[in-house]
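Novice: Okay, sequence plus prediction incoming.
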Amino acid sequence: MKHLVSPLSAAIVAALAVTTASTAYAASPEYKIALIAGKTGVLESYAKETETGFMMGLEYLTGGKMEVNGRKLKVIVKDDQGKPDLGRALLAEAYGDDKADIAVGTTSSGSALAMLPVAQEYKKVLIVEPAAADAITGEKWNRYIFRTGRSSMQDALAAASTLKAGSVGFLTQDYSFGRDAIKAAREALAATGSKAQVIHEEYAPVATADFTAPSQRLFDALKDKPQPRILQIVWAGPNPMNKIADLKPERYGIILSPGGNILPVMKTWKNFAGTEGTIYYYYGFPKNKMNDWLVAEHIKRFKAPPDMFTAGGMAAAGAVIAALQKAPGAETEKLVAAMEGMSFETPKGTMAFRKEDHQALQPMYHFRIKKDQKDEWDLLELVREIPASDLPLPVRNKR
């Protein structure tokens, strides 16, 4: 015997099916966020700081609930070991197998550059933090790439703003980060109107332990040039400033300029009181609620203040939360539209993604190494906060 279903009953059943499907979508249990970092290798300390800052940022911005729009946040952490091939594979795995809504990473510029085409292939958002190579938001950029980290050019413009005249030599690493940094430094000097002349560049292998030969070449090139004679060190990982200082550059009237670094490295610079440089972040400089919370909570949990890559990780978390709040469905096209020009909160204050190339515009800091240090982390004094408006960052991508 057949059971007849009236048209009204059929309509009710259909409506219930649609409602159930919609409810199931709305109640989707989580947003998936992949965090890729070089947790083993020469940059592992940077990666660990980034992860700590990212997780603390999510905690702060969700009031400890670790959810947005009623959906839980699931963070999938992957270690690319600073290897481009592995970074590429892990991002593909995150988008494909893990079904990540957004990815964040990575530590090494070489690995980050390898990851960019993967974001384009899967048509998924990648927030780059903390890799600094200019090509990321320049010639290698695609529309799915956003960067919360500072670029080499932003570093260079900040440094150039402190060099008005004299002679400059550079020591850096022989890979994408180092070469981008020195290219940017040359352009930044011209862009800021500095009269300082670049005299010599030295590119050393990433794992260099003995700096005698490259340092002597820099000394020889600078020693008879107009003062001030600045040897600027642009180095990712353990900074060689102390090793170079042991070679006594002051014999030639040469001043070392180290640039900012992580706190454990800067702790070793007490003998260089009065030396000036520029930095992305130092915990004592920004004055805002998010940074106040980060500093207090980090000291409480880890018995030390947060570092520059901790702040970077928190900035990336700020971008993720702001993006999901603006585009709660996490569909890529809606995320991209929401994030272009989007402002978001960070420990450095409010940042914004420039619409043209998705680079976060942000302040930098001119510092001086303190003479009277009250404790092991009381290292720097602020000379000047350099606002983003004072950093004429060029647009370099081909949109």
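Specialist: Here it is on my side, so go on.
Novice: can we go C-alpha only for contacts and neighbour counts from here?
Specialist: Fine.
Novice: Give the buried residues for whatever helix or strand Ala92 lives in.
Specialist: Using DSSP states H and E, Ala92 sits within helix 84-96. Within helix 84-96, the residues that count as buried by 16 or more other Cα atoms under 10 Å are Pro84, Leu86, Gly87, Arg88, Leu90, Leu91, Ala92, Ala94, Tyr95.
Novice: Second structure follows, compare the two:
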Amino acid sequence: MHQSLTPIGAALILAFASAAAPHAMAAPDLKIALIAGKTGPLEAYAKETETGFMMGLEYLTGGKMEIAGRKLKIIVKDDQNKPDLGRTLLAEAYGDDKVDIAVGTTSSGSAIAMLPVAKEYKKVLIVEPAVADAITGDKWNKYIFRTARSSMQDAMAAASTLKGGSVGFLTQDYAFGRDAIKAGKEALAATSSKARVVHEEYAPVSTTDFTASTQRLFDALKDKPQPRVLQIVWAGPNPMNKIADMKPERYGIHLAPGGNILPVMKTWKNYGGTEGTIYYYYAFPKNKMNDWLVAEHQKRFKAPPDMFTAGGFAAASAVFNALSKVPNGNSDQLIAAMEGMTFDTPKGPMSFRKEDHQALQSMYHFRIKKDQKSEWDLLELVREIPTAELPLPVRNKR
């Protein structure tokens, strides 16, 4: 027989149900791991990436830090640029922390070590800011996406500025440098530049005296067809000033530095008119997202955003767009949604190429300003190099 409730009993049940309802209906947090080399020589890059990533999520979520009603929980880990530690931390993020998606890391060596972990756990990893071509080449698997530009994209941007002549390269003697020069030579061959590589110099990472390396480059270039270009590909404090002090113009040699972080480029002010290529400079892109980033970063940090700040923001946009399409975080569904996905970044739109999940993006040809009106008024735009002029080869054997 059905027994009716007393008014007190009914009230207690109603109160309990009301109190329990929000907890029963609340969706679990969306967990995102951000792995970066915050300890060691690439610390500045890692900190910029983290700043840009957090500002990107703030902007894209309107300050709510949630997607589809699910709160975002960001778990930041420092791999100290050590491949073994990077691999361990990513396994920890996927296995113990149960993250839905991961982003990282700063060092290409550590990033390459992390790729098989994503495959083992069947979870998406967005690589930012590591640039080694192998990440979307022979070391790639279907769980890997990259918002960072690749060494080959850097090289093709640089090659697009050359119209014949002779090229010498100076870089660091480790994986990044050798990868970059290999890409540089391939890019010159693949574009219509018709420039010829005449010499390559690989200096130890800790080098402070560039006299011998530079003189070998000068000797190799000085009698070769014009224009004579010495391309500098260097991570961290750049040797351009020391090379410029050796007066390459005596031999008709022009320096072509790759873009760098603002504190490094600030030291180049005596070399106004020198040209190079860069991934991002805060004053170049003209769009609403970049306007917000520049203004807000200036307000908070008394300086404009840098290269890796923009990269972190781009990774945040990829995460936001992917999880907005697949809020349950299912890896197979994420991959399907992200292949070919176009998303806005401070640089403008990027698109993940379906074949290898590399983000296709424009680059910039710059000239160092001769008349710098303020501390960070460093570069002027020669032109934006569109994606169509960067015919990136597919190298992943998919």
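Specialist: Right, received. Where do you want to start? All values derive from a computational prediction rather than experimental measurement.
Novice: what helices or strands is the next helix or strand along the chain from the helix holding Ala92 of structure 1 leaning on?
Specialist: As assigned by DSSP H and E, the chain's next helix or strand after helix 84-96 of structure 1 is strand 102-104. If contacts are counted by 3 or more Cα pairs under 8 Å, 6 or more residues apart in numbering; DSSP states H and E, strand 102-104 of structure 1 sits against strand 30-37, helix 84-96, strand 125-128.
Novice: The longest one vs structure 2, mean deviation?
Specialist: I take that to be helix 84-96 of structure 1. Once the two are superposed, helix 84-96 of structure 1 sits an average of 1.0 Å from its aligned residues in structure 2 (mean Cα distance after the TM-score superposition for structure 1).
Novice: centre of the chain versus that helix, how much separation?
Specialist: 19 Å (Cα atoms, centre = their mean, to the nearest Å).
Novice: That helix to strand 30-37, inter-axis angle?
Specialist: 180 degrees (axes from the mean of the first three to the mean of the last three Cα atoms, to 10 degrees).
Novice: counting contacts, what elements does helix 84-96 of structure 1 pack onto?
Specialist: Against helix 84-96 of structure 1 (3+ Cα pairs under 8 Å, 6+ apart) you get strand 30-37, strand 102-104, helix 109-122.
Novice: Buried deepest among the ones you listed, which one?
Specialist: Among the helices and strands packed on helix 84-96 of structure 1, ranked by average contacts under mean count of other Cα atoms under 10 Å, first place goes to strand 102-104 (a mean of 26).
Novice: so how far does it sit from its counterpart in structure 2?
Specialist: Averaged out, strand 102-104 of structure 1 is 0.6 Å away (mean Cα distance after the TM-score superposition for structure 1).
Novice: Give the aligned range of that strand in structure 2.
Specialist: Under TM-score structural alignment, the match for strand 102-104 of structure 1 in structure 2 covers residues 101-103.
Novice: Thr350 of structure 1 belongs to a strand, doesn't it?
Specialist: Yes - when DSSP: H, G, I helix; E, B strand; the rest coil is applied, Thr350 of structure 1 is found to be in a strand.
Novice: how near is it to Leu361 of structure 1?
Specialist: Using Cα to Cα, to the nearest Å, Thr350 of structure 1 is found at 9 Å from Leu361 of structure 1.
Novice: and what of Pro286 of structure 1?
Specialist: 15 Å.
Novice: Would you mind telling me which of these two has the busier surroundings?
Specialist: Leu361 (23 against 19; other Cα atoms under 10 Å).
Novice: Many thanks, I have nothing further to ask.
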